[in-house]
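Enquirer: fold the following, please.
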Amino acid sequence: MKGFLQATFSGSASASQLRERYGARYRWLLLLSVLAGTIASLIPSTSVNVAIPAISAHFELGQARAQWITSGFMVASTVAMLTTPWLLSRFGYRVTYVGAITLLMVGALLGGVAQHFPLVLASRVAEGVAAGIIQPIPAVIILHAFQPHEQGRAGGLFGMGVVLAPAIAPALGGVLTDLLGWRSTFFMVVPVTLVALWLGVKFVPHSSPGGASVGENSAGLDWLGLALGAGGTLCLLNGMAQLHGDSRGPAYALLVLAALLLAGFILWQKALLARAKKPLMDLRLFSCRPFVMGCIVSAVYGTAMFGSTYLLPLFMQMGIGLSASYAGNLLLPAGLVLALTFPLVGRLADRQPTHWLVSIGLGLLALSFALMILVGNSTALWLLAAFIIVGRIGLGFILPSLNLGAMRPLEKTLIAQGAGTISFIRMLGGAAGVSLCGIVLQWRMAVHAADTTLPTEAGRLAAFHECFVLLTALCLIALAAATQLRAPAKAAKAG
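Expert: Here you go, the predicted structure:
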């Protein structure tokens, strides 16, 4: 333990020293290290969801309390992403990364042994905080540790591993829940965290891979900004969840409060910049047009990805009457195709303009949603699977290219801020997207149910089709923003 702590907190393991020790392969070892941590952070986001019915039965929870098993993780993860740049600057990459992995493991162990639901919820929040800190780090490392002509390939290989984790974790979590009970879904992440800890101590540098020294930011954490951002995010997501209920008053009040808190957050960040202090979110990022366009695309990407992940299984079971096993089997090929798409597109991103790749991805995603409008009870299952695969190929085109297109034009000193901010916006879009799809689906089902001339099954199918129309429209809006991801001429030359 003493040796582990010394290795973790030692400042001697700089990026240059590790590069000299391991040679040219070091950058790939570093990528492998952060990939292990990212996979560990993604497992709890999907594996525990399959155990929610069992957890609800064990603690005798209602739906309102049970949904916080997922919502608590997502809110904590979304807000924690804002703190990553400050933590990296203040404590260094190794301490931040290893500390977050340790918190993830402690949270998993706490959830696995918890005898009361508040402890389960606390464990989910701890896991969410850890996941939020970890997930922006790889984008920073790829842009610092790899040359521009290698960044796409690195991002593609990294993305392939990241996509496989949420594809496999729910299936494994379901098997473990049936065999060993719901507690096993918390414990399943522990072996991965141990591997990530070992790799992190061995290969993640104390200093930035770009050479920035630790402690450059001597200012304390912007606690007021964090409180305003966290409060606004919590009110926004909780307000959207409340829209599912019969009484809309509390939902509208929460949404108004969310708008006020988020407006206060922006004003406070501007005030800190004006006084030459370090804000939680550096608003100078938004003076870079490609980054702004990237944020718009990222928000829609999160909405479409998480929203469709929520909507497609429901559509296949409630809309066209497939069983849960059929729905799962139809989604699996698309997940595997998505994993294979990432490294291929990563290589293209090293040679082709990123705004073209993102635009192609959004076009394919929009096409997939548009094709789902044609799906009915008589549609062949192979055709339905093909429509889903088209959308997943689109997602595979977007993510490796989006981070590069949005952050390459930024100043080096703003890259960590950019990674945290764009991850925050993507996660916020994803959390809002799930609620948005649920709200629209519930609304349209109620409208069609009131139409006595329309059969119940036809009305339900029409409600799903209208949700797919909404997602198609969102992708087309993002497509317009994606065409503006071109780097300015000066920035392009500098890169």
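Enquirer: CA only for contacts and neighbour counts going forward, please
Expert: Fine.
Enquirer: where does the residue nearest to residue 321 when sequence neighbours are not counted sit: helix, strand or coil?
Expert: The shortest distance from residue 321 to any non-neighbouring residue, by Cα to Cα, 6 or more residues apart in numbering, is to residue 377 (7.5 Å). At residue 377 the chain is in coil, as set by DSSP: H, G, I helix; E, B strand; the rest coil.
Enquirer: any idea how far residue 377 is from residue 316?
Expert: 10 Å (Cα to Cα, to the nearest Å).
Enquirer: so for the two, which sits in the more crowded spot?
Expert: residue 316 (23 against 14; other Cα atoms under 10 Å).
Enquirer: what residues are up against the residue nearest in space to the middle of the chain?
Expert: Geometric centre of the chain, nearest residue: residue 427, 4.7 Å, by Cα atoms, centre = their mean. Counting by Cα atoms under 8 Å, 6 or more residues apart in numbering, residue 427 touches 74, 78, 299, 302.
Enquirer: let's see this one next to it:
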Amino acid sequence: MSNTSHTQTEQAKIRPVPIAIALMIGAFIGLFSETALNMAFTNIMEQFQIEPHVVQWLTTGYLLVLGILVPISGLLLQWFTTRQLFIASLTFSIIGALIGAFAPSFELILLSRLVQAIGTALLLPLMTNVILLIFPPNKRGTVMGTMGLVIMCAPAVGPTLAGLLVDSWGWQSIFWMFIPVLLFTLIFGLIFMQNVSTITKPKIDIISISLSTIGFGGIVYGFSSAGEGAGSWGEINVLLPIIVGFVSLILFVIRQLKMEQPMLDLRVFKFPMFSISTLMVFICMMIILSSAILLPLYLKGGLLMTALAAGLVLLPGGFINGIMSPITGRLFDRFGPKYLVMPGFILTTVMTFLFTNISTDTSTITVIFMHAILFIGVAMIMMPSQTNGLNQLPKQNYPDGSAIMNTLSQIAGAIGTAVAVSIMAAGQAGYIAAASSNNPNVMPEALTAGVQNAFLFAFIASIIGLIVSFFVKRVKV
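Expert: Coordinates of the predicted model:
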């Protein structure tokens, strides 16, 4: 009785708004750093005399760490307090930024990315879990919508702001920009962050951790290798990690279902709305991240824009998506997910189809408009799906649910990027082979043809999402 009374007293003292602010600022920097450095790849390649497939490890390594650590986050959330995980996350992020800012070699830049990724991998599931704990169900849509603003805006503004920084002060300025913001967030969190989760300290199963690491890590590595151009789908460096990864995941699933206290409770998939929502989030992330790599390539290689101009073209869509996320959150609280998710997939289906018809003559205004409408659809899908699915879970399964959704988002990113780039490369090569060698515009037109083909993949994924959305029902909480 005394323990229950103490818990209720502690819960009454929780200040949810500053806790959410601290988590969201930290997540914004983590997700911003995921895309910001891409604009500096050319500069880093020139300075350190490295090839494109080598510099791509700055992205592949980041995704690999996320793919390995996020699945384990459900266990970490039950072993360490909210404050401990928050402080550890910001500390890793700050150390990573400092290493990158002073890095005299490519190897140290890569190390800085891996350390930064540890911070992001700890923070993302922590943010989702804490928001579920500190806000009542009737307010979660609005709060998750605000979280969506953070998640979607960070990658959107990353390339544009990074382009300005790199042009003005060099690639190191990206890391220097992170440091004061992260220090402010750490201090703010030390003042306002409170322990809100229940520490149960379940048994640590080394075999489960090993299978999860090999499984998720292998899949992310294999798909990333295919997507970065380091190998084709038929090569051993792509096939072997994917096969080993899938086999390890099958063994991981079998083991989790047999354990009384699993590392990641996969029984959450018995809740139908969680399963449907996870599938829709997976599909939506494939659309987001395949578009995020295809459109800059099209703008720079097809329409012959500079990096900064391409970033500016994509900026309105990112901002509109960010603005829409809190709005869709409030609409979710009022009307539920069905009247958001279904129209959202209709918008993404129409826009991805229109992107299959772009050309080297497509106007900049048309691209801005289509990109903005595409991301309005994304905003209507992501947070309502995630919130509705997690709402169906019992409180003790929040860490498992958030870890599963965040993990599959990383897998979706790796798969979506790899498949889109592979289809684009095949379409580009086919166009060049069929084109006249006397055509001076063959390269921009070939790349545009490849991008058209790749958006067909996003279009098909969107149709599947639209079909799944017909089965969505509002969870009563």
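Enquirer: what lines up with the residue nearest to residue 321 of structure 1 in structure 2?
Expert: Alignment note: residue 377 of structure 1 maps to residue 360 in structure 2; criterion TM-score structural alignment.
Enquirer: show me the contacts for that match.
Expert: By Cα under 8 Å, 6+ apart, the residues touching residue 360 of structure 2 are 302-303, 444-445, 448.
Enquirer: show me where the stretch 1-150 of structure 2 has helices.
Expert: Counting by DSSP state H, counting those that start in this stretch, the stretch 1-150 of structure 2 has helices at residues 2-12, 16-36, 41-48, 52-55, 57-69, 73-79, 82-102, 106-134, 137-169.
Enquirer: likewise for the stretch 251-400 of structure 1?
Expert: 289-314, 324-349, 354-372, 381-407.
Enquirer: for the ones you listed, give me TSV that also has mean neighbour count.
Expert: Shown next, in TSV, are these (neighbours: other Cα atoms under 10 Å):
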stretch	mean neighbour count
helix 289-314	23
helix 324-349	20
helix 354-372	24
helix 381-407	24
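Enquirer: tell me the contacts of residue 201 of structure 1?
Expert: Taking Cα under 8 Å, 6+ apart, one finds 4, 7-8, 94, 98 in contact with residue 201 of structure 1.
Enquirer: is it true that residue 251 of structure 2 touches residue 209?
Expert: No - the criterion here is Cα atoms under 8 Å, and residue 251 of structure 2 misses it with residue 209 at 11.6 Å.
Enquirer: have a look at these two and say which one is more surrounded.
Expert: residue 209 (19 against 15).
Enquirer: ok, the counterpart of residue 259 of structure 1 in structure 2 - contacts?
Expert: Mapped onto structure 2 by TM-score structural alignment, residue 259 of structure 1 lines up with residue 243. The contact partners of residue 243 of structure 2, taken as Cα under 8 Å, 6+ apart, are residue 219.
Enquirer: repeat the analysis, applying 10 Å as the threshold.
Expert: By Cα atoms under 10 Å, 6 or more residues apart in numbering, the contact list for residue 243 of structure 2 reads 215, 218-219, 222, 249.
Enquirer: then residue 187 of structure 1?
Expert: So residue 187 of structure 1 contacts 44, 105, 107-113 (Cα under 10 Å, 6+ apart).
Enquirer: quick check, nearest of those residues to residue 277 of structure 1?
Expert: residue 107 (33.3 Å; Cα to Cα).
Enquirer: now do the shared contacts for residue 251 and residue 209 of structure 2.
Expert: Joint contacts of residue 251 of structure 2 and residue 209 (Cα under 10 Å, 6+ apart) are residue 215.
Enquirer: residues of the lengthiest helix in structure 1 that come out buried?
Expert: The longest helix of structure 1 (DSSP state H) is helix 415-449. For helix 415-449 of structure 1, a neighbour-count test (16 or more other Cα atoms under 10 Å) marks 415-442, 444-445, 448-449 as buried.
Enquirer: give the aligned range of it in structure 2.
Expert: Helix 415-449 of structure 1 covers residues 398-432 of structure 2 once aligned (TM-score structural alignment).
Enquirer: the matching stretch: how far from the chain's middle?
Expert: Here the centre of stretch 398-432 of structure 2 is set off from its chain's centre by 10 Å, with Cα atoms, centre = their mean, to the nearest Å.
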